[in-house]
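Student: need coordinates for the below:
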Amino acid sequence: MIPFVRLFLVCLLCLLGAVAGAQEDSQSWYEAEDLNTGLGAAPDNLDRSTPRAAMRSFIDLTDQERFNWAAHILNLSDLPVGQQAEDGPRLAAMLASVIERRIWVNWSGLSARPDAMVESEAGNNPRAGETRRNIRIELVEVNGQAYEVRLARYKGSGQDPVWLFTPQTVEDVPGLFAEFGPRRFERFIPQSLKTRAGPLRAWEWIALPLYLAILGLLLWGTNRFVLMLSKKTSRAFLRQAIDRAAMPLALMVTAFVAQLFLNLAVSFSGPVTNVVRPALVIIMVSGFGIAALRVVDAILDRITLRVVGDIDDTRSLEKRELYTSIFALRRIIVLFMVGFAIVYVLLRLNLFESIGMTLLASAGVLTVLLGIAGQAVLGNILASLQIALAKPVRIGDSILFEDNWAYVESIYYTFIRLRTWDERRIVVPVRYFVSKPFENWSVRDARIYSTIKLVLDHSADIGELREKFIELAKAKDGVIDHDKLCAYVSGQTSNGQEMSFYVMSPDPSTGWETEMQLREDLLNYIRENHPDWWPRERVMSEGGATSMSFDAS
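Tutor: Next up, the predicted model:
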């Protein structure tokens, strides 16, 4: 009894395994009753067992101009049987031209397995181990419409499964050929120059350097023409804007003409097309973006000079805030233009889908790399935006930063440029600047107290000096708020007393100059009227008498 049960279980397991295998096989291909019956029997040596073999066979046959054989690698099921023999070779020739001129075949991405199983040596592909019966070779955009070139696995009645170009791809071939096929100029090329010489045809090795040379001359000529137009402009800010935008505009025009030439006159092979076309798109977008930014810069500079003028702490708080807001607006415009350009290029080149999975799969690595390599740059940009929004310091503010009295001259993305009173420039990373304490002498207004300190003998009369100081200060244009003028004895030692004189000025620059002038005036008054007030050094003699001498200092 037991051997019979064992035998029954073994048979049951075998039966279930066979059913499962049949179900798995049925999911590995598409069933097709009539598969290219109008073409007749396929050649015996035609290898269509894997995606890579099917693509290699198609390219080899079309290079040999055996289009009737290459037609067997197309799924012509949507064509009437009577037209397959006539239309198949013609469609194969068209598709071969499209692949040659537009598609750069990624051979490493084409599976060499009949089931096209996704393999991943590193084991980080989420689809590893998955069998496929449909593979996309390329996504091509024509007039805003996306077309796919695909291979799929089909099994006809009583036939082995084979990989063929899908019926949808075959249907799209005429439209793709009209867009990417031979151009008018190529009709005049001798047949001898159409032979292949490496990855390109012979005529392309001659035409490509000429093409680049003509584009270089066009770039130079367009730039010179735009600069000539700027000289004829009467308005200064327009001339400045055109001068700044001359080269980006020339790049944009040159890339546009180059793209037009590729669309109308000549079409290079896939390796060149896949490099040149994306480069032209990037150049056009970059040229337009840079030109727009430079025009905006010129307009903002014009507004700044007209409304604000040369900025320093003598300007009103409103004008300094306006100037800082203009710089913030410039940064926002730059960020917007860069983001728009990146998104447009990715959409135009259909890169979102191709890089999406890669970015997701390597998100952890990218996060670490950005966190290490881009920490300083991103930190400075965020700190710059923080200053632009919170405005703890504005362009034109007078500050004391690390014992340097300076004006905030410019606030950029990653650094702040300070102009010292003696016309030096201090460049400070924004992140470092906001992490250090600094004195903003213009945070509310530009007024500032200046302090004049003198060390005099104990016999100096502070009352007389106070009256003289007030008299001298009221005569100065750089002194405001006369009711706040004051003078006090602020210190005392055995050699003398320290006197401090306080004066209010409208801004630090005027305050510094006024302080120097008043110090000179006070010293002149003491020198001419009371030379005995200079500080003296007192020395005790051996007999107990006290002798005095003037302090050489």
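
Student: okay, CA-based contacts and neighbour counts for the rest of this
Tutor: OK.

Student: so who does the residue most central in space within the chain touch?
Tutor: Taking Cα atoms, centre = their mean, the centroid of the chain lies closest to residue 338, which sits 5.4 Å from it. Residue 338 sits next to residue 289 when contact means Cα atoms under 8 Å, 6 or more residues apart in numbering.

Student: surely residue 419 is within a strand?
Tutor: Yes. Looking at residue 419 with DSSP: H, G, I helix; E, B strand; the rest coil, it is inside a strand.

Student: correct me, but it touches residue 404?
Tutor: No. Applying Cα atoms under 8 Å, one finds residue 419 not in contact with residue 404, separated by 9.6 Å.

Student: which of those two has more neighbours?
Tutor: residue 419 (20 against 14; other Cα atoms under 10 Å).

Student: SS state for residue 524?
Tutor: With three-state DSSP as the basis, the three-state label of residue 524 is helix.

Student: next, count neighbours for it.
Tutor: Under the neighbour criterion other Cα under 10 Å, residue 524 is assigned a count of 13.

Student: structure for this one too, so we can compare:
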Amino acid sequence: MSVRSPGDWPILVISVIGSILLVEVARRVLNRVGRKWALARHLVEHCTWAAFSVAAVVAFNVAFQPGMFGDSASDRSVAGTVERILGLVTIIAVTWLIVQATYALTDVVLDRLVLVEGERNRRARRIMTQIALVRRIAAAGIIVIAVGAMLFSFPQVRALGAGLLASAGIAGAVVGIAAQPTIGNVLAGLQLAFSDALRLDDVVVVEDEWGRIEELTLTYVVIRLWDERRLVLPVSYFTQNPFENWTRHGSRVLAVVYLRVDWSVPVPKLRDGLYEFLQANPLWDQKDWTLQVTDVLPNGLVELRALMSAADAPSSWDLKCDVREFLVDFVRDNYPDSLPRFRVETPESRLGVPDNK
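Tutor: Predicted coordinates:
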């Protein structure tokens, strides 16, 4: 049995403060090293407060003695309660630190993948999506294990273990039926990530809305729309409904502009002007382009389609707007007679009678 000493509490306080100071020194060192070492920078960003809490709790555990409260029955009861709380807090702090360290390690990889451009960008985004989902699964697993360890630190819970195991089959069936939508979403999330059907930063059209995949979790997908709104859909939506993925096999996108004009429009002149404009536009990737007469409309107008390629979806949208503006100005300024017009045939015009109005 330990005997209470007047110096026990100061030693405990000094131990806790000393451990916190050691972590602070380590943080400052890693902060300097982090200018050149990415892992050190991410460890500081994610693990600082978790490391402080672990250091304080561990130091408290090492320096704490049950006899510090006294030797009476009530004092021993209080000491036992404190020890149990310390055990729970230690599990929480260590779990927090492990999860944050996991995120710091994976962020190093994600940072490198974000910088990948060109043809390898699609593969990099697929790996980013998978890493993001796997680390969420790992974090959830670590937390579940920690909660189990906390529960089994109570003798009453351990005593109920046999009964819980005996009824695990029935409980599992009930929970499985109740959680069927959630489980379906989780499985759908894994299916999307590892089947390469959807990746972070993919350009998609969903529910007639155009946007990019901003976040992909095990239960929901966040799409950042073109006007900065966010469309949040369950993961199962993408396994049960059709959607457009413009960057499924690459980031290049074709921009299309339609122009309805009069029959008198000189298409070769318009085609030459478009090519000259595209050559001077930095949004064009210098690969594909064309201008074709695609239809004659029932209202008597001719439909022209301008097609040009861009490196990605945002560039495609801006290029499309630029080309449309150029074509409108080009026809208006150079060939005003080719602007859209509607012809009406009257009995007088059919007979060649001049209109005196």
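
Student: now the TM-score, please.
Tutor: Scored against TM-score structural alignment, normalised by the length of the second structure, the superposed chains reach a TM-score of 0.78; 338 aligned residues with a Cα RMSD of 3.7 Å.

Student: need the helices for the stretch 451-553 of the first structure, in chain order.
Tutor: Ranges of helices in the stretch 451-553 of the first structure, per DSSP state H, counting those that start in this stretch, are 462-474, 508-529.

Student: would you check the span in the second structure matched by the longest one?
Tutor: When the second structure is aligned by TM-score structural alignment, the counterpart of helix 508-529 of the first structure is residues 313-334.

Student: quick one: distance of the matching stretch to the chain centre.
Tutor: Counting by Cα atoms, centre = their mean, to the nearest Å, stretch 313-334 of the second structure is centred 32 Å from the centre of its parent chain.

Student: ok, now stretch 112-132 of the second structure?
Tutor: Computed by Cα atoms, centre = their mean, the chain-centroid distance of stretch 112-132 of the second structure equals 12 Å.

Student: what are the buried residues along that stretch?
Tutor: 113, 121-132 (16 or more other Cα atoms under 10 Å).

Student: try stretch 35-42 of the second structure
Tutor: Neighbour counts over stretch 35-42 of the second structure (16+ other Cα under 10 Å) mark 38, 39, 40, 41, 42 as buried.

Student: what's the farthest-apart pair in the residues you listed?
Tutor: The most widely separated members of these, counting by Cα to Cα, are 38 and 42 (6.3 Å).

Student: who touches both of these two?
Tutor: Applying Cα under 8 Å, 6+ apart, one finds that residue 38 of the second structure and residue 42 are jointly contacted by residue 108.

Student: where do the strands sit along the stretch 1-150 of the first structure?
Tutor: When secondary structure is read from DSSP state E, counting those that start in this stretch, the stretch 1-150 of the first structure shows strands at 30-32, 134-142, 145-156.

Student: for residue 61 of the first structure, find the nearest of those.
Tutor: strand 145-156 (16.8 Å).

Student: matching residues in the second structure for that closest one?
Tutor: Strand 145-156 of the first structure corresponds to no residues in the second structure, going by TM-score structural alignment.

Student: and that strand, what does it pack against?
Tutor: With contacts defined as 3 or more Cα pairs under 8 Å, 6 or more residues apart in numbering; DSSP states H and E, the packing partners of strand 145-156 of the first structure are strand 30-32, strand 134-142, strand 162-165, helix 167-180.

Student: list the buried residues of that strand.
Tutor: Burial within strand 145-156 of the first structure, assessed by neighbour count using 16+ other Cα under 10 Å, is assigned to 147, 149, 150, 151, 152, 153, 154, 155, 156.

Student: need those in a markdown table with distance to residue 246 of the first structure, can you?
Tutor: Output for those, formatted as a markdown table (distance: Cα to Cα, whole Å):
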| residue | distance to residue 246 of the first structure |
| --- | --- |
| 147 | 37 |
| 149 | 41 |
| 150 | 44 |
| 151 | 47 |
| 152 | 51 |
| 153 | 54 |
| 154 | 57 |
| 155 | 61 |
| 156 | 63 |
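
Student: go through those and name the one nearest residue 169 of the first structure.
Tutor: Using Cα to Cα, those come closest to residue 169 of the first structure at residue 149, 5.4 Å.

Student: assign a three-state SS to the equivalent of residue 250 of the second structure over in the first structure, would you?
Tutor: The criterion is TM-score structural alignment: under it, residue 250 of the second structure has residue 445 as its aligned partner in the first structure. The three-state label given to residue 445 of the first structure by three-state DSSP is coil.
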